[in-house]
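Asker: structure of the sequence below:
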Amino acid sequence: MKVGFIGLGMMGRNAALNIRRAGFAMVVNDIRDEATAVLVEKGAEAGLHPADVLDRCDVVVTMVFGPKEIEQVVRGPHGFLSTNCQGKYWIDLTTSSPKLMRELGAEFTAKGGHPVDAPVTGSVDAAIRGDMPMFVGGEDADIEVVRPVIEAMGEVRRVGKHGNGYVAKLVNNQLWKIHAAAIGEAMVTAKLAGLEPDVWWEVMKGGAADSFVLQHDVPSIFAGHYDPSFPIALCLKDLGLIEELLAETGTRNELTRATHDRFKEAGARYGMGAGEMTVCKLIEDDAGVALRVAGDWIAPWEVAPPKG
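Answerer: This is a model prediction of the structure:
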């Protein structure tokens, strides 16, 4: 089985490297030649464009910025639909619109292809290690065919039919962003009331306030870098998609809207390339306190990759 990979950003590059480590022959493509070069050095071939990658592979994995980019990969002049899709498998990891992706999946299926959605959660360290939880939607038979490719990148979490993976990813990120924003308020309140950040963190873990965000992301506040591996620009893209889904379903969304506004404020103050947890830095700076804690805080992008 030859595997293509399109979209070699921070997460995609590491996911692709794990597929390559698993021994798959690969063809890769990215809008940046330097990103492709990293995989070519590991033995992958370079693809000219999405259609070229699909032509040369049995399975193609995509992980691009958002809806506009993935639509171009599929419907563009050199997209998947411009070539033969018969018997091809497409695994998409992009955080995108469920409505759009179900449309693209149906078009790919109509041309004889097999779409599987597998958006990921976790962080860049999970992408490096190859243990990302992946929300996998699609036909059972299709998923079994591509399971070895998915499991080279992470853990299969079945969510039902194609398109449900995008829903799972958006509501996952909805809770993630709300909790990230709330952590800033809680940490600063504790600090101003006399409870030091490192003590606060230790006693919160394992209790009712615990979460992946608290466990994984608070050290980036302690270190003062606020995790630029996931920038505010991506947070705002995701929050926009989440609000679209909420509008489609008619769900009340006061907490999500307030969180979206907080992230917009962080982007305006610190820039779109600032780390996701600068949403907490807003509260920290406005209160005139520092939440730095001395320690050997390993940044997510600095974890060691698997051997091989």
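
Asker: contacts and neighbour counts: CA atoms only from here.
Answerer: Fine.

Asker: who are the packing partners of the longest helix along the chain?
Answerer: Criterion DSSP state H: the longest helix present in the chain is helix 164-192. If you count contacts as 3 or more C-alpha pairs under 8 Å, 6 or more residues apart in numbering; DSSP states H and E, helix 164-192 packs onto helix 98-110, strand 114-117, strand 132-137, helix 197-204, helix 212-223, helix 232-249, helix 254-270, helix 278-287.

Asker: list the buried residues for it?
Answerer: Applying a neighbour-count criterion of 16 or more other C-alpha atoms under 10 Å, the buried positions in helix 164-192 are 164-171, 173-174, 176-181, 183-185, 187-189, 191.

Asker: so that helix versus helix 212-223, what angle?
Answerer: Comparing the axes of helix 164-192 and helix 212-223 via axes from the mean of the first three to the mean of the last three C-alpha atoms, to 10 degrees yields an angle of 50 degrees.

Asker: helix 164-192 versus helix 232-249: what angle between them?
Answerer: Between helix 164-192 and helix 232-249, the angle comes out at 120 degrees (the same axes, to 10 degrees).

Asker: follow-up on the earlier one: columns distance to Arg147 and mean neighbour count on top of the helices and strands packed on helix 164-192, output as a markdown table?
Answerer: Below are the helices and strands packed on helix 164-192 laid out as a markdown table (distance: least, C-alpha to C-alpha, whole Å; neighbours: other C-alpha atoms under 10 Å):
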| stretch | distance to Arg147 | mean neighbour count |
| --- | --- | --- |
| helix 98-110 | 18 | 18 |
| strand 114-117 | 10 | 26 |
| strand 132-137 | 10 | 25 |
| helix 197-204 | 37 | 14 |
| helix 212-223 | 26 | 19 |
| helix 232-249 | 26 | 18 |
| helix 254-270 | 34 | 17 |
| helix 278-287 | 37 | 20 |
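
Asker: let's see this one next to it:
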Amino acid sequence: MSKTVGFIGTGVMGKSMAGHLMSAGYPVVVYNRTKARAEDLLAAGAVWKETPADVAKEADVIITIVGYPHDVEAVYLGEEGILSNAKPGSYAIDMTTSSPILAAALYEEGRKKDVHVLDAPVSGGDIGAKNGTLTIMAGGDEEDFDAVKPFLEVMGGNIILQGKAGAGQHTKMCNQIAIASNMMGVAEAIVYAEKAGLNPEQVLGSIGSGAAGSWSLSNLAPRMIKGDFEPGFYIKHFIKDMNIAIESAEAMGMDTPGLTLAKSLYDKLSEQGHDDKGTQAIYLLLKGGGLTPE
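Answerer: As a prediction, this is how the structure comes out:
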């Protein structure tokens, strides 16, 4: 019999990830704060549970991908949390981008309750989630990673155990630091092309396969050109990630000038009411002269 997978967090990415698990034949039970966001999965055969505790009681493998570290704490800790209700010997994989310190703490709490906890944040956005090609960066014990890898392989194509608990989250911080500065460059390049009177799509055809090439240039620059700012990854969540990265870097005595600048731009977008747009909306700030001091 297939192991039952519990999935908590059926938003932009989680919905597709849970769908892949169902397509692979795993029985899936789901919980989301807003039930309407799980309706497609329920129609396809997923079973609704009223609380994270109810998910944990039934699942052999519990996967979470929620918004913020405080959301992770809410679903994992306390009498109604995953760790107090999961079956002994079960596995819990947090795929939220969250705090490395929190990831290590959840691992230790899981050990007390015979629950194997891993942190496994992802990269690849809504496209990677839909295509099942996410990059997955894991932290935890090697034997636990080996046990859950078949489930991760359903959702991703580049899956690496980075080290002990928290290592997955630290790796995701490296990812977000690289993306933050790259997003500024991608948006500046598109705005420059337009102001120079070039066809930006043709420009992408030249620079996308050269030294300037990146995932953001290939996948998000076309959205900028089309005026598509729907979220593959929310600005509000990117700001959350950048805050975690800055705090983690400061704790190690490290300066992050590129990351700090990028965060200041995204903070400005947030102040202008763009929290729920995709990260490619930084184009709006540069295109509209949003950097001009008031």
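
Asker: got a TM-score for the pair?
Answerer: TM-score for the superposed chains, counting by TM-score structural alignment, normalised by the length of the second structure: 0.92, backed by 287 aligned residues with a C-alpha RMSD of 1.6 Å.

Asker: about what we covered before: how big is the offset of the longest helix of the first structure relative to the second structure?
Answerer: With mean C-alpha distance after the TM-score superposition for the first structure, helix 164-192 of the first structure departs from the second structure by a mean of 1.6 Å once superposed.

Asker: what angle sits between that helix and helix 197-204?
Answerer: Using the same axes, to 10 degrees: helix 164-192 of the first structure against helix 197-204 is 130 degrees.

Asker: can you tell me how far the equivalent of His216 of the first structure over in the second structure is from Asp126 of the second structure?
Answerer: Taking TM-score structural alignment for the superposition, His216 of the first structure sits opposite Asn219 in the second structure. Taking C-alpha to C-alpha, to the nearest Å as the measure, Asn219 of the second structure falls 11 Å from Asp126 of the second structure.

Asker: ok so, going back, can I get the helices and strands packed on helix 164-192 of the first structure in a markdown table with distance to Leu54 of the first structure?
Answerer: Below are those laid out as a markdown table (distance: least, C-alpha to C-alpha, whole Å):
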| stretch | distance to Leu54 of the first structure |
| --- | --- |
| helix 98-110 | 12 |
| strand 114-117 | 12 |
| strand 132-137 | 21 |
| helix 197-204 | 47 |
| helix 212-223 | 36 |
| helix 232-249 | 27 |
| helix 254-270 | 37 |
| helix 278-287 | 39 |
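
Asker: out of those, which is closest to Val145 of the first structure?
Answerer: Counting by C-alpha to C-alpha, Val145 of the first structure lies closest to strand 114-117 out of these; the figure is 10.1 Å.

Asker: the helix or strand that the closest one is followed by aligns to what range in the second structure?
Answerer: Going down the chain from strand 114-117 of the first structure, the next helix or strand is helix 124-129, by DSSP states H and E. Taking TM-score structural alignment as the measure, the second structure aligns residues 126-131 with helix 124-129 of the first structure.

Asker: again, but for stretch 8-26 of the first structure
Answerer: Aligned by TM-score structural alignment, stretch 8-26 of the first structure falls on residues 10-28 of the second structure.

Asker: which residues are contacting the matching stretch?
Answerer: The contact list for stretch 10-28 of the second structure, computed with C-alpha atoms under 8 Å, 6 or more residues apart in numbering, reads 2-9, 30-32, 37-38, 41, 46-47, 65, 125-126, 129-130, 132, 151, 154-155, 231-233.

Asker: now which of the residues you listed would you call buried?
Answerer: Among the contacts of stretch 10-28 of the second structure, those scoring as buried are 4-9, 30-32, 37-38, 41, 46-47, 65, 125-126, 129-130, 132, 151, 154-155, 231-233 (criterion: 16+ other C-alpha under 10 Å).

Asker: in helices, which of those residues appear?
Answerer: Under the assignment DSSP H, these contribute 41, 125-126, 129-130, 151, 154-155 to helices.

Asker: of these, which is the nearest to Glu250 of the second structure?
Answerer: Gly125 (26.8 Å).

Asker: ok, now which ones touch the counterpart of Ile246 of the second structure in the first structure?
Answerer: Alignment note: Ile246 of the second structure maps to Glu243 in the first structure; criterion TM-score structural alignment. Applying C-alpha under 8 Å, 6+ apart to Glu243 of the first structure gives the contacts 253, 256-257.

Asker: now do 10 Å
Answerer: By C-alpha atoms under 10 Å, 6 or more residues apart in numbering, the residues touching Glu243 of the first structure are 170, 174, 249, 251, 253, 256-257, 260.

Asker: next: Met155 of the second structure.
Answerer: By C-alpha under 10 Å, 6+ apart, the contact list for Met155 of the second structure reads 16-21, 24, 122, 128-136.

Asker: gap between the aligned residue in the first structure for it and Lys161 of the first structure?
Answerer: Matched to the first structure by TM-score structural alignment, Met155 of the second structure sits across from Met153. Note on Met153 of the first structure: its distance to Lys161 of the first structure, by C-alpha to C-alpha, is 21 Å.

Asker: likewise Asp52 of the first structure?
Answerer: In terms of C-alpha to C-alpha, Asp52 of the first structure sits 28 Å off from Lys161 of the first structure.

Asker: please identify which of those two sits among more neighbours.
Answerer: Neighbours per residue (other C-alpha atoms under 10 Å) separate Asp52 of the first structure from Lys161, with Asp52 holding more: 20 against 15.

Asker: which stretch of the second structure lines up against whichever strand or helix holds the more buried one?
Answerer: If you go by DSSP H and E, Asp52 of the first structure is part of helix 50-56. Alignment of helix 50-56 of the first structure against the second structure: residues 52-58, by TM-score structural alignment.

Asker: now the matching stretch on the first structure. Mean distance?
Answerer: Looks like 1.2 Å for stretch 52-58 of the second structure (mean C-alpha distance after the TM-score superposition for the first structure).

Asker: which positions within that stretch qualify as buried?
Answerer: Buried residues in stretch 52-58 of the second structure, counted by 16+ other C-alpha under 10 Å: 52-58.

Asker: wait, Tyr89 of the first structure sits on Val59?
Answerer: Yes - Tyr89 of the first structure lies in contact with Val59 (C-alpha atoms under 10 Å); the separation is 4.6 Å.
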